[in-house]
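Trainee: Have a look; sequence and predicted model below, questions after that.
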Amino acid sequence: MKNLILYSCILLITFQVFSQRKDENNLVKTDTISNTKNHQLIAIPIAFYTPETGFGFGGGGQLFFLNKKNTFKNRLSNVLFSGIYTLNEQLMFEITPQIYLGKGDYFIDAHYLLEIYPNSFWGIGNNTPDTNEEVYKQTTHAVNISFLKRLPPDLNFGFQFIFKNHEVTEIKENGILDTQNIIGRKRTVVAGLGAVFNYDTRDNVGSPNKGFYYQAKAQFSSEIFGATKGFNKFILDLREYLPIGDKSLLAFQLYSENNFGNIPFQSLASYGGGSRARGYFFGRYLDKQMYVSQIEYRWRFKPRWTLASFLLAGEVANKPEDFFSIKNIKPSYGLGARYKLFKNKDTWLRFDFGKGKDENSGIYFGINEAF
């Protein structure tokens, strides 16, 4: 494990030196494949590590439209595409267009995903035992298209179209998915509309030093649009970044998700992962309701080096009134380090270790902050 992590770090640092990435404000000018007055195409090698995937690697590119720009946030329209393979035999292909119109007053944010993904399942609920773990295989096609309107100076509001087709191709014989009537255990389609509202004053997106980010989403999957089951999903994501002196800050996040209706297990709230609940496998606990609250202290002891420590708690439940029983809360704590890859750009290499309840733990290696 130590050798794999070290090898991954060396690969990613090497890839970053000879590749080009876009941060929230500027472009890192390195490996440009094509460049004209109207567009710029770059190559992006990829390497990462998470408990859910193991070591992952691949590549892609990013096409920037130099004449279509958000003049208020100094961000360029672009299309990001990538293909990734992991040592857990997972295959992912993604295309993400982000197009600004009217100098940034309007924004199209879209995403397509093809995923062939062996994954783990423990059942549904906040207290599923580790011995329940079973592996299933699934192929997913997903499309998400958002159209947002800027409401000066820092508000954005818009609508979404959502489509996901989950095809479960292999399950464990006599396992939970085989013997229990779990919605989505064979095939499920999620299709419907949503609304998005956010307030964003962060100084940058990948590694904020100050500001606020408040987002609310409402999504509605309906048989009218071709969904196999109808349900509603409501998400609230609140973040604050408070500087402490010149070299450190406290970052806070409160995330809640509430689902109502007949929800396939693929769309249930998922506890764990490298962003919201480090120390737990993503999807280790699934249910209709979830909250996660976390605090992180970040100390930039050198211009390009940061140390971090974090503490979090949360849980899933079938109903909101089942929350806050002390024995059901899933806490986690951990430490991490970040290294700024480029002197004048806010692109950070992140390494975290999180320790959760019981035997749960995780090592996370990737780009930029968890939140």
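Mentor: Ah, there it is.

Trainee: C-alpha only now, for contacts and for neighbours.
Mentor: Fine.

Trainee: okay, now the spatially closest residue to P129 that is not a sequence neighbour: neighbour count?
Mentor: With CA to CA, 6 or more residues apart in numbering as the criterion, P129 has its nearest non-adjacent residue at 7.3 Å, and that residue is W122. Neighbour count of W122, defined by other CA atoms under 10 Å: 21.

Trainee: With V205 instead?
Mentor: 18.

Trainee: now it: how far from V316?
Mentor: 28 Å (CA to CA, to the nearest Å).

Trainee: repeat for E296
Mentor: For E296 relative to V316 (CA to CA), the value is 22 Å.

Trainee: quick one: which of these two has more around it?
Mentor: Comparing E296 with V316 by other CA under 10 Å, the one with more neighbours is V316, at 31 against 21.

Trainee: what residues are up against the more buried one?
Mentor: Listed by CA atoms under 8 Å, 6 or more residues apart in numbering, the contact set of V316 reads G125, N126, A269, Y271, Y285, L286, D287, K288, Q289, M290, Y291, F323.

Trainee: Please, where are all the helices along the stretch 101-250 of the chain?
Mentor: Secondary structure of the stretch 101-250 of the chain by DSSP state H, counting those that start in this stretch: the helices cover 176-179.

Trainee: next up, a second structure to put side by side with the first:
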Amino acid sequence: MLVPIRFNLLCLVSVLLLTCIILPHVSFAQISDTSAVPEKDIWDIFKSDKELKLETRDSSKKVHKVFLPVVSYNPSTGFEFGVLNNTAFYLGDHLTTRLSVVNVRLSYTTNKQFFSYIRSNIITDNNRLNFTGDWRWYISSQPTFGLGTQTNAQDDINLDYSLLRFYENVVVRLAGPFYAGAGLYIDKYYNIADHGTAEDPYQQYAEKYGFDPSEYNSNGLGLTLQVDSRDNTINAYKGIYASLGQRFYMKGLGGSSNWSQFLAEFRAYQRLSRNAHRRLAFWVYANLIISGTAPYMSLPAIGWDTYSNAGRGYEQGRFRGKQLVYAETEYRFPIVNSGLLGGVMFVNATTASNDDGSVKLFNTIRPGYGAGLRIKLNKLSRTNITVDYGRGQQNSSGIYFNVQEAF
């Protein structure tokens, strides 16, 4: 039974990869826009017709701030409650400079977990410099299932941990959409408590490779090459984003081991209507440990990308391995002509390796799928409130709340 499923999903991933490669050179037949209804966001509901007519759409000098409550659910957190701040602004002429965005989130869950983060994408005048930050403090827990995508949901073992993360990357515009840069990446995992036995995968991994199972650090430097022609970093209507990077984690920087990581990512956006309210979005990335040995929690895993969006349909960390490849495609469409309400449908696939168990990439591929609602929070910055429901194999499911698109 696994053979045809594996074959079909491998074909799906191959099609996604080929589509991303040829997409910039293909012209799609566009669906005609049937209405010239002005675009609206949630705040327009409370404005009079006179106020809407007088409203200026020049957002080049505005700072768009939004505070929202957070309510979401997935199996690893239970119900999550908190607050999220989304701030978007321009640091240059809005005709030649992409929008900068900062997200701040504080939340607490019914599983007694605390999450806080600051994630930023700061773009200077004429897109000359791009600073990307990912700062986190977690007091949390999550189940671990072992390595590779062949693992079973019933084999979960709960792992308590705290995390301090400081990632800061800067790229410089070389010419056109081409960028190059470097970054600093620091992770400190501490207060780790494994609720399994000495025979479970986490303890066996720590013993085999000589890690203290209660705490470890991954500290490194990295180099990045990028191509970024997106028209908007929050909600792209067109363009591509491609990135190649290598990170070098070292004991000399305070890390627990020496190892290196290769990352490759590609995103593309294709309009299906002239106003881009109907469009396809594609996302493929690879996260590969290419030398040395990384601590267990530093191994590539779904849900541990910058915005924690990979693997909708599964809980964070459900699939983990020395190498991981992920692909997703999403159809985005309006529910009302003004763009106030929209929807998405998505499908994704994950594969991860387990070298200790002789499980290679693409031996097992796990699919996910789902749909979501989009509520226009700010029409000028294109910011949406996103609420998604995803499902995966082995009765896995989750509800995901965010401000900003999944990719």
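Mentor: Alright, I've got the coordinates. Note that the coordinates shown come from a computational prediction; the quantities given were computed from them, not determined experimentally.

Trainee: first to last residue in stretch 296-308 of structure 1, what's the distance?
Mentor: 7 Å.

Trainee: Give me the neighbour count for the residue nearest to A88 of structure 2 when sequence neighbours are not counted.
Mentor: Nearest residue to A88 of structure 2, sequence neighbours excluded (CA to CA, 6+ apart): V101, at 4.3 Å. When neighbours are counted by other CA under 10 Å, V101 of structure 2 registers 23.

Trainee: can you pull the buried residues of stretch 24-41 of structure 1?
Mentor: By neighbour count on 16 or more other CA atoms under 10 Å, the buried set for stretch 24-41 of structure 1 is E24, V28, D31, T32, Q40, L41.

Trainee: Of all the residues in stretch 73-86 of structure 2, which ones are buried?
Mentor: Those would be 73-82, 84-86, for stretch 73-86 of structure 2 by 16+ other CA under 10 Å.

Trainee: Most widely separated two among these?
Mentor: P75 and N86 (25.7 Å; CA to CA).

Trainee: How far does the longest helix along structure 1 sit from its chain's centre?
Mentor: Scanning structure 1 for the longest helix, with DSSP state H as the assignment, gives helix 2-17. Relative to its chain's centre, helix 2-17 of structure 1 lies at 21 Å (CA atoms, centre = their mean, to the nearest Å).

Trainee: name the helices or strands packed onto it?
Mentor: strand 39-50, strand 332-342 (3 or more CA pairs under 8 Å, 6 or more residues apart in numbering; DSSP states H and E).

Trainee: Which stretch of structure 2 lines up against the shortest one?
Mentor: Aligned using TM-score structural alignment, strand 332-342 of structure 1 spans residues 368-378 in structure 2.

Trainee: Tell me which residues are up against stretch 218-232 of structure 2.
Mentor: 98-99, 171, 177-188, 236-251, 253-257, 294-295, 298.

Trainee: In strands, which of the buried residues of stretch 73-86 of structure 2 fall?
Mentor: Among the buried residues of stretch 73-86 of structure 2, the members falling in strands (DSSP state E) are Y73, N74, G78, F79, E80, F81, G82, L84, N85, N86.

Trainee: Looking for the alignment partner of the fifth one in structure 1.
Mentor: This points to E80 of structure 2. E80 of structure 2 maps onto G56 in structure 1, by TM-score structural alignment.
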